[in-house]
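Asker: following is a predicted model, sequence given first.
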Amino acid sequence: MARDRPALSRRGLGALAALIPLLFVGALFIAPLAALVKRAIDDADAVSPLEAWRRTEALGLLGMTVGQAAASAVLAVLVAAPIVWLVATVDFPGALLLRVVVTLPFVLPTVVVGVAFRALGTGLLDGLGMDSGLGAILAAHVFLNVAVVVRVVSAVWQQIDPQAVAAARTLGASPWRAFADVVLPRLLPAVAAAAALVFLFCSTSFGVIVILGDGRVRTLETEIYQQGVGYFRIPEAVALSFLQILLVVGALILARVLGRRTPATSDRGARRRRPRGLGWLPVAAVLIWTAAWLLVPIGSLVVRSLRPGGSWSIAGYRLLFDAESGTSVADSIRYSVTSALAAMLIAVMIGLTAAVAMTRRRDLVAKTGAALSILPLGVSAVTLGFGYVVLTTLLPREVGMSPLLIPAVQALIAIPVVIGMTVPALAEVPPRRRDAAAALGAGPVRVFCSVDLPMIGRSLCAAAGFAFVMAMGEFGATTFLARANTTTLPVLIGALMGRPGADNLAAAMAASVLLVGVSALVVLFVELAAPRGAQAAAGAR
């Protein structure tokens, strides 16, 4: 009987680890959606979904949403293609900096990206009509999502068995023929999966379209906000929300199916080579290409923050901390940091618990909790935020005013990233070490702390960094929940961009540059902290 107690204890701990993410995500993800449905049903002026879709011209909104998301996905793949080649096959000084430059846009707040492309369109590209409209939106989406394609596809490329390429070359194939016959077929499923992910993210884009669309480009996401907040037409907003959920679920299933078709790869992986002589020319060309797409928008934002009125000035940065006019900005900075830290702790605890359950258990509870934990990454943040507004009216006032509400919502968006980075690391822990520690009398918690935690420490630190920067930049759901004393910096930037006056524009630009700087430092920390093998595994996953 004594020997059975540790096994029972481990099973009990495993069941608890599987239930915690399920309960957390159920409370913060399922409950708001259920509240939306209940409110729509109880509304005295409720109409059928078909009538609500007719009133809101849902088919046109769906067409625009799908069209711009599909175009963004295709363009992102085309722009990322040469960068994927450079990251996957070339070893050169500055490779770390390149990874930071590629990853940085993906973690930037969408409202900051919108501000950056507005600055680019009214500055360097002035007169080309790129300050707003569909063209500006597509360019901003490419800027945001190049990292998705580079991470996913380069991770698969780096794991392709080099002997297969060598065999093709031995049989007389040229380098291009070897790439077309051996490498490309193995990359196509990863390319398709990455494109499906980009489509998913762009179909739920909000901040970029709000700032760059100028009301002329309307998607399901922006119309949900307009119907729910602008007109307070609950049935119409709910009907559009569930139409978008169907779109998101379809994109998730497509990405999952395409990802499963990725061919088996080698653990040895491809060897990156240092270029010589004329081999540096394509490297230089790709670096210029990368800078044009990923650094020029950020540079335009920095320049515009220093020239808000056409002349050089640091007035915008002074306004951030000015005792008279910048108090709200300084308060927002402090609240954003503390809220993001709280969200990071919540995301790491819940995400790590879910990762442990995914790697230790295979039952229905663990699978359901894992699926629900990942789903919020793709579901509309505006839909969630609108659901929270409705839900808080049904709960005690103390719950709706709780200081933990915004950090918990921010953590919900970051949990999938924590899971994605810790599951591959946990899978690399040898089971024999756990068994040996358990045989020496260590309990489940002691085994995890003494065996697993030291081995996944670097990956966990990297996941925590990503969680912090994603929480810091969350905009969609937080827009609905922010109050006077809980306004985050992205929400304040969006508000400043909507106000007239040079001072408001200067403060918005300066605050955006501040967020870019913080995000860049965190991404650099992540790149230094995360082991290369774990990053490749997480990217391929």
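Answerer: Cool, the structure landed.
Asker: CA atoms for contacts and neighbours, from now on please.
Answerer: Will do.
Asker: can you give me the helices in the stretch 251-400 of the chain?
Answerer: Under the criterion DSSP state H, counting those that start in this stretch, the stretch 251-400 of the chain contains helices at 280-290, 296-306, 315-321, 327-360, 364-374, 381-394, 397-400.
Asker: now do the contacts for the residue nearest to Val423 when sequence neighbours are not counted.
Answerer: Leaving aside its sequence neighbours, Val423 sits nearest to Ala355 (CA to CA, 6 or more residues apart in numbering; 5.2 Å). Contact analysis of Ala355 by CA atoms under 8 Å, 6 or more residues apart in numbering lists 370, 419, 422-423, 426.
Asker: report the separation between Ala355 and Gly310.
Answerer: Using CA to CA, to the nearest Å, Ala355 is found at 51 Å from Gly310.
Asker: Ala194: which of the contacts of Ala355 is nearest?
Answerer: Ile419 (18.2 Å; CA to CA).
Asker: pretty sure that closest one sits against Ala354.
Answerer: Yes: counting by CA atoms under 8 Å, Ile419 does reach Ala354; the two are 6.9 Å apart.
Asker: pasting the second one now:
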Amino acid sequence: MTTARNKCRSGRVTSAGFGVLQVPVSAGARATAGERIGWALAVAVPLAFLGVFFAWPVLTLLARGLAPDGALDLGGFGEVLARPRTWRVIGQTLIQATAATAICVALGIPGALVLYRRRFPGQGLLRGVVTVPFVLPSVVVGTAFHALVTTGGPLGGLNLDGTRTAVIAALVFFNYGYVVRNIGTMWCRLDPRAVEAARTLGASPWRAWRTVTLPSLLPAIASAAATVFLLCATAYGVVLVLGGTGAGTIETEIYLLTARYLDLRAAAVLSVVQLVVIAAALWVGERARRARQAHLALRTDVPATPLRVADAPALGVTALTICGLLVAPMAVLVIRSLRRAGHWTLANYADLSTTGGDNALLVSVWEAAGNSLRVAAAATAIALTVGVAVCLVLSRNPRRRLLARGIALFDAVFMLPLGVSAVTVGFGFLITLAPTGLTRSWWILPLAQAVVAVPLVVRTLLPGVRAIDPRQREVAATLGAGPGRVLASVDGPHLLRAGGLAAGFALATSVGEFGATSFLARPQGPTLPVVVYRLVGSPGAQNQGMGLAAGVVLAVGAAALMLACERLQASARRPTRSLAETGTSNTLRPAQVTHRDRHK
């Protein structure tokens, strides 16, 4: 440790894979006024956004339930927690979320290897197929899975209808692509020379993967697992459609208490319980990430390699997962959209330009689709702006313990929107923002969807930015780069590398968001998921067929958005050299520095 400190003081900066740079390093330089203002804004703007559009509505609704007369009444906690039904619902929530998360991670690691570290024809198409389920409306997915397991369906003989197994399978269907893309995005940026060195020293492929690759991937795995657990624990539509009495969750219970029984007191208690569960999951995920966090040698130009014989197990698992778990429900959805009254027909798609039977809608499906794209684009711009600022703050490692704890709390706060009931958020928006007139504005939907998308953007960008060796920033600053140039040359390439993925997830999530949007969308300006829900729930073969056809359109549109972001992401992978890499790529000896100084 003493030797390392002396080297740092003398200006000898060493970074894995970059050699040695003999330059004077100004350790402990104080931040300028401009830097302080910039970092203050990076903290204040996201906190203001979250405070106004998340904390205020949610806390207002909780206050209506826990303090109806203006005085805090905690007696509801004892009453609600004394019910056997409450503990049964909490247990079911934890069991389903834990099982679905474990399966997603177990299947997602081989999927990330095949789809992101290997190269083969049709790879881009399979990436799009894997991502589509993540953005499908939950009601449509529930309907598709119900068609699989119900009597007369392909799996009807297994008696899975209304069981916990069907719900867990649907949750894995939703979140498998998220795990694959987050782990794969990190995996395809790892410097392969560490694995090559391990193989040269005699390690088997399995041992090299277990001792070199897996520890490098654990931060991304922990981040993805924490997010998937939150998404599974707060699943709403799919549980409502598929779940029987043994599969209800805290989310569906809040919906029943709020929308059906108008019991805001019990709903508020369960919302607090849900927040506690989410906070515990965040704490466990953060501890796991910190235990394995490392500064990695990341690159933006690592080429994919062809498939190998050793990849056969991973390829088999991935093929079985894609065909059996992802394609089968989507195939059922497509087949049902092509049938009406027992006959094959394209009438369901032709009717998308109408308002449905008995004018079930006020606008056509295509008009709703256009509105969804506009809302999603605005929500993505907001989410990326807030998310990038949050990631830059979270990627820093302050030496002061108080600041480090503040950053950890900052991280947990921006994961809370994933752990709060969509019913709570939607009702909170209506109660809190209605007097301001914002609920009548078109911007209410982009703002609500951005609240949901920001945590996904942060979780997508953060692992790569956190893995940057801070010495790269120090070297860039030593070479004369200002704070903005350091961010652009060191953090920028890694943000761009994962930026396409983050934008794709934000777009796709906003296009398919149903929970809060269902409470806020106006009848004359609905989004596509709201239209699908209304059509599927309307009587008549025409309306239900149109709903399924609209679900197919939504799936294809989401896949197209993700593929477009994949192309943008691929263009960002062109070999570039940051300022820090340029300054540290070669070993500069003292004589070389002196010789260059003489020619200035």
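Answerer: Cool, got the structure. Note that this is a predicted model, so its numbers are computed, not measured.
Asker: nearest to Val111 of structure 1, of the helices of the stretch 251-400 of structure 1?
Answerer: Per CA to CA, nearest to Val111 of structure 1 of the helices of the stretch 251-400 of structure 1: helix 296-306, 12.4 Å.
Asker: what's that closest one aligned against in structure 2?
Answerer: Mapping helix 296-306 of structure 1 onto structure 2 (TM-score structural alignment) gives residues 328-338.
Asker: go through the matching stretch and flag the buried ones.
Answerer: 328-330, 332-334, 336-338 (16 or more other CA atoms under 10 Å).
Asker: hmm, who's touching that stretch?
Answerer: So stretch 328-338 of structure 2 is contacted by 141, 144-145, 147-148, 344-348, 545-546, 548-549, 551-552 (CA under 8 Å, 6+ apart).
Asker: who's more crowded, Ile419 and Ala354 of structure 1?
Answerer: Ala354 (30 against 27; other CA atoms under 10 Å).
Asker: show me the contacts for the more buried one.
Answerer: By CA under 8 Å, 6+ apart, the neighbours of Ala354 of structure 1 are 17-18, 20-21, 366, 369-370, 373, 419.
Asker: what do you get if the cut-off is 7 Å, keeping everything else the same?
Answerer: Contacts for Ala354 of structure 1 (CA atoms under 7 Å, 6 or more residues apart in numbering) come out as 17-18, 21, 370, 419.
Asker: now, the residues you listed that are in helices?
Answerer: 17-18, 21, 370, 419 (DSSP state H).
Asker: could you pull out the buried residues of stretch 80-99 of structure 2?
Answerer: Quick answer for stretch 80-99 of structure 2 (16+ other CA under 10 Å): 80, 86, 89-99.
Asker: still on that earlier bit, now the buried residues of stretch 328-338 of structure 2 as JSON lines including distance to Pro110 of structure 2?
Answerer: Shown next, in JSON lines, are the buried residues of stretch 328-338 of structure 2 (distance: CA to CA, whole Å):
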{"residue": "Ala328", "distance to Pro110 of structure 2": "20"}
{"residue": "Pro329", "distance to Pro110 of structure 2": "22"}
{"residue": "Met330", "distance to Pro110 of structure 2": "22"}
{"residue": "Val332", "distance to Pro110 of structure 2": "26"}
{"residue": "Leu333", "distance to Pro110 of structure 2": "27"}
{"residue": "Val334", "distance to Pro110 of structure 2": "28"}
{"residue": "Arg336", "distance to Pro110 of structure 2": "32"}
{"residue": "Ser337", "distance to Pro110 of structure 2": "32"}
{"residue": "Leu338", "distance to Pro110 of structure 2": "34"}
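Asker: what about Trp293 of structure 1, how many neighbours?
Answerer: 18.
Asker: right, and it touches Phe143 too?
Answerer: Yes: counting by CA atoms under 7 Å, Phe143 is a contact partner of Trp293 of structure 1 at 6.5 Å.
Asker: hmm, back to that, among the contacts of Ala355 of structure 1, who's most crowded?
Answerer: Thr422 (29 neighbours).
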